[in-house]
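Novice: Output the structure for:
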Amino acid sequence: MVITVAGNKKEVKDGLTVAQLVIDEKVETPEYVTVTINDEFVESGTFESTVLKDGDTVEFLYFMGGGQ
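Specialist: Model prediction:
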């Protein structure tokens, strides 16, 4: 199946979970990443059970703090 990850189309295996995609994409600091699928936020506790579908668009987001 084909999904879009961070703006790039990728061929991936059927049944791929968000958790496995985070590993496959070598996401830095995965414990702090927020994931959206088709512009919908995915709860971090459901990464293992959320299965991607053909045509999905996945983005990895990091929220930065700081400043004064």
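Novice: make it CA atoms for all contacts and neighbour counts henceforth
Specialist: Fine.
Novice: Now for Val18, how many residues are close by?
Specialist: Residues lying near Val18 (other Cα atoms under 10 Å) number 22.
Novice: Quick check: it vs Gly66, distance?
Specialist: Distance, Val18 to Gly66, by Cα to Cα, to the nearest Å: 28 Å.
Novice: With Asn38 instead?
Specialist: The gap separating Asn38 from Gly66 is 28 Å, by Cα to Cα.
Novice: Between the two, point out the one with more neighbours.
Specialist: Neighbour comparison, Asn38 and Gly66: the larger count goes to Asn38, with 12 against 4 (by other Cα under 10 Å).
Novice: here's the other one to compare against:
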Amino acid sequence: MELIINHEVKFFESAPVSLAELMQLEAPGKTKGVAVAINSQVVPKTAWASTELRDRDSILIITATQGG
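Specialist: Coordinates of the predicted model:
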């Protein structure tokens, strides 16, 4: 499966089935301060486990950072 994550093409032999599985691979342990959009549509955290991924989905992962 090919996914575009933060404008970078990534290939997965054993593709994650859901957005929740992908987030475990891409941002393990991070759940707070994270926003995700698939194909320009924001996906609430409550829907990550039920959101299926498709080949060539464009996924934007944004994490909040502290600083000044």
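Novice: where does stretch 59-67 of the first structure sit relative to the chain's centre, distance-wise?
Specialist: Distance of stretch 59-67 of the first structure from its chain centroid, counting by Cα atoms, centre = their mean, to the nearest Å, is 15 Å.
Novice: One more: stretch 54-63 of the second structure?
Specialist: Remark: stretch 54-63 of the second structure is offset 5 Å from the chain centroid, using Cα atoms, centre = their mean.
Novice: Any buried residues in that stretch, and which?
Specialist: Neighbour-count burial for stretch 54-63 of the second structure, counted by 16 or more other Cα atoms under 10 Å, picks out 57-60.
Novice: So which of those residues belong to strands?
Specialist: Secondary structure from DSSP state E places 58-60 of these in strands.
Novice: hang on, the earlier thing: Throw the buried residues of stretch 54-63 of the second structure into TSV and include distance to Lys45 of the second structure, thanks.
Specialist: Formatted as TSV, those follow (distance: Cα to Cα, whole Å):
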residue	distance to Lys45 of the second structure
Asp57	18
Ser58	17
Ile59	14
Leu60	14
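Novice: out of these, who's nearest Val34 of the second structure?
Specialist: Proximity of those to Val34 of the second structure (Cα to Cα) peaks at Leu60, which lies at 10.4 Å.
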